[in-house]
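# Curious how this folds, go ahead:
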Amino acid sequence: MKTEQGIALVDRDEDGVDRAFREDVLAGLRQRQKAIPARWLYDDAGSQLFEDITELEEYYPTRAETEILEARSTEFAELIGTGRAVVEFGSGSSVKTPLLLRAIDPAAYVPLDISGDFLRMSAAALAEKFPALNVYPVEADFMRQVELPGEVLGTKKLGFFPGSTIGNMVARTAVDLLRSMRATLGAEEGEMPLLLIGMDLVKDRKVLEAAYDDARGVTGEFNLNLARRINRELSGGIPVDALRHLARWNDDYARIEMHLQAVRDIAFTVAGENFAMSEGETIHTENSHKFTRRSANTLLLAGGWAPKKRWTDEQGRFSLILAEATEKRDAP
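The predicted structure is shown next:
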């Protein structure tokens, strides 16, 4: 077993601040409809809160995806084969990732994540469960092309992107990510890489809204943690007690939207800049798009991936799709 401590590819300034985080937050707060990309919800505290969310009764995606991975392991083995390097875009779940690794017997496991401490903790946990598996964690922003460790160059690749994280992005950004995944995974001796990706499905509005606004308030804490992170890392003065979690279904865009809504007029600074919010104004923090078979296939094809096989759980709530990279990296 070989477990690296992790390769750090995050660009930080002399004070240790993630430059991209600061730029995205300031740019988002300057907008008329304030908005911050959802990826910044996942610092170490946010990542742990999301793990807590996956165990909530209302949050069905993890159970549905786990059901598929458990029920279809033989099919995964047949279609994917053994000996691939599994590159997971986002630190592996303690439940889902082992199910895939057991099914396909990979040559190596490369988790990519922007949250360094959580990444290394997850990688270490996987290494303990699979002592014969080489694990190479990489701290990086996987929204851009990532240079993989030299140890897996020359090895066939399988990208793994569970949890329907692709749904957090508008179509343009999702297509860019799929193309950067294609570039990250590359091709070995003419064999195209594969991608196993989770996509949540359109369903009853009440089920969707409950999944993102649970009775215990864990999702609310996850959302509010973004404001706390801004205060901590960007010298922010956001009055967190003046914000509330808001989750709503937008039928026009087939997505759940998460917002931080001001419950009173507030003024604050972030990284030396002044901002204000009126009562009722929001910061848009996350989208979670839901898909049909057609919209999922269209998105994958636009990103350079041809769908090969699709599975759903018994209740038809969630889908896992196996896709193969098309010949051209910029395929329409």
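# When you work out contacts or count neighbours from here on, use the C-alpha atoms and nothing else.
OK.
# and residue 210, how many neighbours does it have?
16 (other C-alpha atoms under 10 Å).
# That one belongs to a strand?
No: per DSSP: H, G, I helix; E, B strand; the rest coil, residue 210 lies outside any strand segment and is helix.
# Next one: it relative to residue 8, how far apart?
37 Å (C-alpha to C-alpha, to the nearest Å).
# for residue 101, same thing?
Distance from residue 101 to residue 8, by C-alpha to C-alpha: 24 Å.
# Neighbour count: the two, which is higher?
residue 101 (20 against 15).
# Three-state assignment for the more buried one, please.
Following three-state DSSP, the label given to residue 101 is helix.
# and it, what is it in contact with?
The contact partners of residue 101, taken as C-alpha atoms under 8 Å, 6 or more residues apart in numbering, number zero.
# next one: residue 46
Residue 46 makes contacts with 222, 225-226, as judged by C-alpha under 8 Å, 6+ apart.
# If we use 10 Å, what do you get?
Going by C-alpha atoms under 10 Å, 6 or more residues apart in numbering, residue 46 touches 40, 52, 115, 118, 219, 221-226, 229.
# Next, the second sequence, to be compared with the first:
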Amino acid sequence: MNKIVATTWAAAMFGIAAAVTPALAAAPREQVIPVPGFADFLAVDGKTVWATNSGRVERWSRKGKRAEVPMAHPCGAMTIAFNSLWVADCKDFTLNRIDLKTAKITAVIATGIANPKGELNVVAGAGSIWVASDAKGVVARVDPATNSVTASIPTNPDSFYLTFGMGSLWAVSGSQQSVQKIDPATNTVVATTALGREPGFLAAGEGSVWVQEQGDGTVAKIDPATAAVSGRVKVDETLKYGDIDTGGGKVWLRTTAGQTFVVIDPTSLAITARMGAPAGSGALRYTSAGVWTTAHDAHTMSWWRKPKTIGN
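Model prediction:
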């Protein structure tokens, strides 16, 4: 990679001033880690990361695998909260709680799983864990103090994709082409917004909610106060199938075609970087030190280290 592109990467991805000269910019470095099986969804745990795999959940560092937890069929995006990793099981239709220190399952909660194919999210917010539990349109709210379902919230059918942010739970239905805002104080839908074709994974952060419109190849920006679409970013012809995260003043989008991931400025809605070669489907999670991605068809995980300028 030439120094000018490296400068663009540093400025676009990690907030290094655009005025930095090419001579002071360090090239981004991708560390590719072989991961046997089908490593897919990720959850960041400090300097390590948890990944779903075939029949197991694994904890990895940059030096290799640290732990393995057998499960029937771990699936979907996971969350870390209350000193635990929370993972859906698409074979047993349960929500599993894993202790971060012991790497042992401490609770198995019969929530039901809305999408046994595995495209869904487990998220944390408002003192609870949330998972789409029925394809008819139900989200289960779980109390981590009792490991029990305390509410079942009606939503649009096929609301598999969730995120929590700006004080609300957000649920996306691909078949209904909608995002719904749910008030955790009342466990009710308070707004419904139409979206583009085949909306999927979403993230809340950098002042907005961001939804992949997979069929249109766009990312929709949702105003958290009004739940209205306030902008869109055209990324590729489609976004089948990827992942999305926010952090460090950017939106991070794992893609399938064209590159490994793109970086979006949340204010200008400009794509400020396209990074890596196409690596098929996989997941992405941002950290302040770098970015984790998976490429399950290539049986790899990658760590994209934050570039440093000379003298840092």
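# TM-score for this pair?
The TM-score (TM-score structural alignment, normalised by the length of the second structure) is 0.24; 124 aligned residues with a C-alpha RMSD of 6.1 Å.
# Filter the contacts of residue 46 of the first structure down to the buried ones, ChimeraX style.
Applying 16 or more other C-alpha atoms under 10 Å to these, the buried members can be selected in ChimeraX as follows:
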select :40,115,118,219,221,222,223,224,225,226,229
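# The contacts of residue 46 of the first structure into TSV, with extra columns for secondary structure?
Output for the contacts of residue 46 of the first structure, formatted as TSV (three-state DSSP):
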residue	secondary structure
40	helix
52	helix
115	coil
118	helix
219	helix
221	helix
222	helix
223	helix
224	helix
225	helix
226	helix
229	helix
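# could the contacts of residue 46 of the first structure go into a markdown table alongside distance to residue 19 of the first structure?
Shown next, in a markdown table, are those (distance: C-alpha to C-alpha, whole Å):
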| residue | distance to residue 19 of the first structure |
| --- | --- |
| 40 | 12 |
| 52 | 28 |
| 115 | 14 |
| 118 | 19 |
| 219 | 27 |
| 221 | 25 |
| 222 | 22 |
| 223 | 21 |
| 224 | 21 |
| 225 | 19 |
| 226 | 16 |
| 229 | 14 |
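# Could you check the helix or strand residue 298 of the first structure falls within and say which residues are buried?
Per DSSP states H and E: residue 298 of the first structure is located in helix 293-302. Using 16+ other C-alpha under 10 Å as the test for burial, helix 293-302 of the first structure gives 296-302.
# do the same with stretch 52-68 of the second structure
For stretch 52-68 of the second structure, by 16+ other C-alpha under 10 Å, it's 52-61, 67-68.
# Show me the strands in the stretch 101-250 of the first structure, by range?
108-113, 134-135, 138-139, 157-161, 194-200, 243-250 (DSSP state E, counting those that start in this stretch).
# Show me the helices in the stretch 101-250 of the second structure, by range?
Using DSSP state H, counting those that start in this stretch, the stretch 101-250 of the second structure contains no helices.
# what's the answer for the stretch 201-332 of the first structure, then?
Using DSSP H, counting those that start in this stretch, the helices of the stretch 201-332 of the first structure run over 205-211, 218-233, 293-302.
# Mind putting the ones you listed into TSV with distance to residue 44 of the first structure?
Shown next, in TSV, are those (distance: least, C-alpha to C-alpha, whole Å):
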stretch	distance to residue 44 of the first structure
helix 205-211	22
helix 218-233	10
helix 293-302	30
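# So for residue 261 of the first structure, which of the ones you listed sits nearest?
Residue 261 of the first structure lies closest to helix 218-233 among these, at 10.1 Å (C-alpha to C-alpha).
# quick one, the closest one and strand 243-250 angle?
In terms of direction (axes from the mean of the first three to the mean of the last three C-alpha atoms, to 10 degrees), helix 218-233 of the first structure departs from strand 243-250 by 130 degrees.
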